[in-house]
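Engineer: sharing a model that was predicted from the sequence below.
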Amino acid sequence: MHAGSIRSPLTWFVHLSVLFLVVLWTLPTAGLFISSVRDKDQIVASGWWTALSTSTQNAIYRAPAPDKQVEENGEFVISGNVFEGGKGNVTAFGASSQQPAAYEAGATAELKDGQKLTVLENGDFRITSATAMEGTRGQRIFYTAAVPPRFTLDNYRTVLSAEGIGASFLNSLTVAIPSTIIPILVAAFAAYALAWMQFPGRSLILAVIVGLLVVPLQMSLIPLLKMYNEVGAFFGISSKGYFGIWLAHMGFGLPLAIYLLRNYIAGLPREIMESARVDGASDFTIFTKIVLPLSYPALASFAIFQFLWTWNDLLVAMVFLGTGNDELVLTGRLVNLLGSRGGKWEILTASAFITIIVPLLVFFTLQRYLVRGLLAGSVKGG
């Protein structure tokens, strides 16, 4: 066996580490998708890894109100099925929260006013009374059931049919696309100047940019908004609008963009720049004709990160756009769908997958540049 064909322990370690990271990220995503197509009751009862197995659920069903009763052979009857069109096997049931599993399936429970409740294994129930039943609310039926796997698209239908979801989708695109393109254009010019142009204070500017990488967004957001309001009042610009959020995202994205692009551009062959200058090319011509075409990997790498951040952003959008019905971005709309107390949290998984559709398209379109751009931007310098 050739010595070069034997892989070193370090190579195996790298491969296993990559495999571990892939599994670490893939499993939660798979679990999120499986949960998004499960029945909401099963999401509550069991984890996504049990999606293909029968689950045991404790549930409550409210029977129809007494105005739905019918008379059969001298008895007043209310009937139905606790599964409401689904399938399952009832193992026990009860008529009160203190004893939710007091009776086995098929048994008859004695209720108030001489009423009787029978729940069969297939979920069929029957409430009977010798006299007409009174009241405005139906009897609660507590039951324990073994329910087979159920998959549905109801969670997606709830999200996609929600009022205003289309407008919020367009709002997110209106925020994310310019907030990605503008920082790239500005950062590319700045990165070229810091990499190849000689001027006083260049090193100091680069040091400040590196320092800005660690400034938290939450700490600088309020001062930025105050300054923007003062400038906007001077020029007659509204504090709420897309222009403000574009500027905010540009400001927060520029330090990383300039640092990444500067390192990449500084590593381009010096001979190309010198040959272009000998031929009489200006800095602008060198930048547009040589540097930009060679910098696609780094530009695409930053575009992925910037788009993911701006697309999923909620805080900056709420501050600079507001929380009105017409200004909500997609993330804000989905938060509102969940309710103030998270009462519809079962649609959370479906909402998550809907929000990642566009970022996934961007990522898979530009991913071939990602690794090249990151590696080159992190190891090259000038």
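Structural biologist: Sure, I can see it. Numbering: from 1, shown residues only.
Engineer: only C-alpha atoms from now on, for both contacts and neighbour counts.
Structural biologist: Noted.
Engineer: next structured bit after the longest helix seen in the chain?
Structural biologist: As assigned by DSSP state H, the longest helix anywhere in the chain is helix 165-196. Of the helices and strands lying after helix 165-196 in sequence (DSSP states H and E), the nearest is helix 202-212.
Engineer: report the inter-axis angle for that following helix versus helix 165-196.
Structural biologist: Helix 202-212 and helix 165-196 meet at an angle of 150 degrees, taking axes from the mean of the first three to the mean of the last three Cα atoms, to 10 degrees as the criterion.
Engineer: past helix 202-212, which element shows up next along the chain?
Structural biologist: Following helix 202-212 in sequence, per DSSP H and E, is helix 217-235.
Engineer: what comes up buried for that following helix?
Structural biologist: L221, L225, Y228, N229 (16 or more other Cα atoms under 10 Å).
Engineer: cool, and stretch 103-110?
Structural biologist: Neighbour counts using 16+ other Cα under 10 Å place Y103, E104, A105, G106, T108, A109 of stretch 103-110 among the buried residues.
Engineer: one more: stretch 178-189?
Structural biologist: Of all the residues in stretch 178-189, those buried under the rule 16+ other Cα under 10 Å are P178, S179, T180, I181, I182, P183, I184, A187, A188, F189.
Engineer: another one to put next to it:
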Amino acid sequence: MDNIAGRKSGLSWAVNISVVLLVLLWIFPTVGLFVSSFRTADQISATGWWKALFPTEQVVQLRTDDPDARVAEGDGFVLTGNLFGEEGGTLSAFGVSSRDVGAFAPGETADMGDGESMTVEADGSYTWRGNDEQISGRGQRIFVTTTTPPEFTTANYERVLFSGDRTDSMAKAFFNTLTVTIPATIIPILVAAFAAYALAWMDFPGRALLIAAIVALLVVPLQLALIPLLKFHNDIGIGKGYIGTWLAHTGFGLPLAIYLLRNYMVGLPRDIIENAKVDGATDFQIFTRIVLPLSFPALASFAIFQFLWTWNDLLVALVFLIDSSGDTTVMTRQIVELLGTRGGNWEILATAAFVSISVPLLVFFAMQRYLVRGLLAGSVK
């Protein structure tokens, strides 16, 4: 009785909750990456991205000035200065031992034993009293608890996009990725559209075998064809370049493209095609003036898949786009190099990663309304 028209299924709440959870699982990492790309390295190390809008409290280790600048006072010596230097700052607590980094409040005097003491004010100014042996060496280590206001910067993007250093800059890699992705998306769509129309509306011997072969190619692992295809490309002189990469992406994407478009075109009304043929239209005219405009949802659906795959691809780029000079390095490979050389610079990695996903996000949201329509094409009559 739950399936009666006008009544919702008893499992609808589970479906809704699942959808919400999936959306949140996708949104949270993306927002976190975006926020982290505008934060400094110190803030990323101190707190998570969800605390980016609030002041952060962190403990830093500072040292006093050169003990040689001490001044005699009575039977001992005094050294004064400011822990923050010219930059300035504010502290909420301090300590002289790593076992209790917040033992004293600003203005209190820490008794260090044997007549040695340390007084630190809120602005970082300190007074260190002791004898000649105590006020010596590299200076006294002091643990300071500071409160840092929220800070956002575009310096990470300036460094990633406009740095002259090939290791840091992703501007060249960004345009290299566009050079790979745009032709690798357009070429298979053009080829697959013609093939899908032929398999859907033209009668010729072996059509069923071709459809079966295309379905079989959908399950062939990409890795099996890499080495033979690279050898073939090298033999004909197109290996290690853009042309070889375009053809590789085209070949690997054609089975899905033909299968998707053919299923959609088969579902088009037969009367439209037959009436056009009665009016004297050729197959090419029917394809370009009737079938292609009606197949736009399926074309857009495949374009999303193909664009996202080629944009985020690393394996094919490493195999078919090898260049030691870095002139053809794509963004996925550039991020790998950043991970290898600057594994601790999280602000740079976060910025580079968000730059890499920004274009796919724009493409997906611009064309996502066609995605479901194209995927469901041909599933019902």
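Structural biologist: Structure's in. What do you need? Everything numeric in this text was worked out from a predicted model, so none of it was measured.
Engineer: hmm, back to that, mean deviation of the longest helix of the first structure from the second structure?
Structural biologist: Helix 165-196 of the first structure, aligned to the second structure and superposed, deviates on average by 1.1 Å (mean Cα distance after the TM-score superposition for the first structure).
Engineer: neighbours of K381 of the second structure, how many?
Structural biologist: When neighbours are defined as other Cα atoms under 10 Å, K381 of the second structure has 8 of them.
Engineer: please name the nearest non-neighbouring residue to it.
Structural biologist: Of all residues not flanking K381 of the second structure in the chain, G267 sits nearest, at 6.9 Å (Cα to Cα, 6 or more residues apart in numbering).
Engineer: what is the neighbour count of that neighbour?
Structural biologist: For G267 of the second structure, the count of nearby residues is 14 (other Cα under 10 Å).
Engineer: what's the counterpart of it in the first structure?
Structural biologist: Matched to the first structure by TM-score structural alignment, G267 of the second structure sits across from G267.
Engineer: can you tell me the closest non-neighbouring residue to T174 of the first structure?
Structural biologist: In this structure, T174 of the first structure finds its nearest non-sequential neighbour in Y242, 7.8 Å apart by Cα to Cα, 6+ apart.
Engineer: typed the wrong thing, it's L260 of the first structure
Structural biologist: Nearest residue to L260 of the first structure in three dimensions, chain neighbours excluded: G377, at 5.3 Å (Cα to Cα, 6+ apart).
Engineer: contacts only, for L32 of the first structure.
Structural biologist: By Cα atoms under 8 Å, 6 or more residues apart in numbering, L32 of the first structure lies in contact with W48, T349, F353.
Engineer: which helix or strand contains it?
Structural biologist: helix 9-36.
Engineer: what's the next secondary structure element after that helix?
Structural biologist: Once the chain leaves helix 9-36 of the first structure, the next helix or strand it forms, by DSSP H and E, is helix 40-45.
Engineer: now do the strands in the first structure.
Structural biologist: 55-62, 70-72, 75-81, 89-94, 103-104, 108-110, 116-119, 124-129, 140-147 (DSSP state E).
Engineer: mind putting those strands into CSV with distance to A30 of the first structure?
Structural biologist: What follows is these, written out as CSV (distance: least, Cα to Cα, whole Å):
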stretch, distance to A30 of the first structure
strand 55-62, 20
strand 70-72, 48
strand 75-81, 33
strand 89-94, 29
strand 103-104, 37
strand 108-110, 44
strand 116-119, 37
strand 124-129, 36
strand 140-147, 22
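Engineer: closest one to G342 of the first structure among these?
Structural biologist: Nearest to G342 of the first structure among the strands of the first structure is strand 55-62 (19.3 Å), distances taken as Cα to Cα.
Engineer: quick one: that closest one to the second structure mean distance?
Structural biologist: So strand 55-62 of the first structure averages 4.2 Å relative to the second structure (mean Cα distance after the TM-score superposition for the first structure).
Engineer: now do that strand against strand 75-81, angle only.
Structural biologist: With the same axes, to 10 degrees as the basis, strand 55-62 of the first structure and strand 75-81 are set at 140 degrees to each other.
Engineer: picking that back up, same list (the buried residues of helix 217-235 of the first structure) but as CSV, adding distance to P66 of the first structure.
Structural biologist: Supplementary listing: the buried residues of helix 217-235 of the first structure in CSV, determined by distance: Cα to Cα, whole Å:
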residue, distance to P66 of the first structure
L221, 58
L225, 59
Y228, 62
N229, 61
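Engineer: ok, L292 of the second structure - how many residues close by?
Structural biologist: Neighbour count for L292 of the second structure, taken as other Cα under 10 Å: 17.
Engineer: re the thing from before, filter the contacts of L32 of the first structure down to the ones in helices?
Structural biologist: Secondary structure from DSSP H places T349, F353 of the contacts of L32 of the first structure in helices.
Engineer: out of the contacts of L32 of the first structure, who's nearest M250 of the first structure?
Structural biologist: For those, the nearest to M250 of the first structure is F353 (26.7 Å; Cα to Cα).
Engineer: could you find the counterpart of that closest one in the second structure?
Structural biologist: Under the alignment (TM-score structural alignment), F353 of the first structure maps onto F354.
Engineer: doesn't V35 make contact with its match?
Structural biologist: No - at 9.7 Å, F354 of the second structure and V35 do not qualify as touching, with contact defined as Cα atoms under 8 Å.
Engineer: would you turn the contacts of L32 of the first structure into a markdown table with neighbour count and distance to G88 of the first structure?
Structural biologist: Below are those laid out as a markdown table (neighbours: other Cα atoms under 10 Å; distance: Cα to Cα, whole Å):
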| residue | neighbour count | distance to G88 of the first structure |
| --- | --- | --- |
| W48 | 19 | 19 |
| T349 | 20 | 24 |
| F353 | 16 | 29 |
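Engineer: I'd like the contacts of L32 of the first structure as JSON lines, with distance to E72 of the first structure appended.
Structural biologist: JSON lines is the format used below for those (distance: Cα to Cα, whole Å):
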{"residue": "W48", "distance to E72 of the first structure": "45"}
{"residue": "T349", "distance to E72 of the first structure": "46"}
{"residue": "F353", "distance to E72 of the first structure": "50"}
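Engineer: dump the residue contacts of A130 of the first structure.
Structural biologist: Per Cα under 8 Å, 6+ apart, neighbours of A130 of the first structure: G74, E75, F76, G114, Q115.
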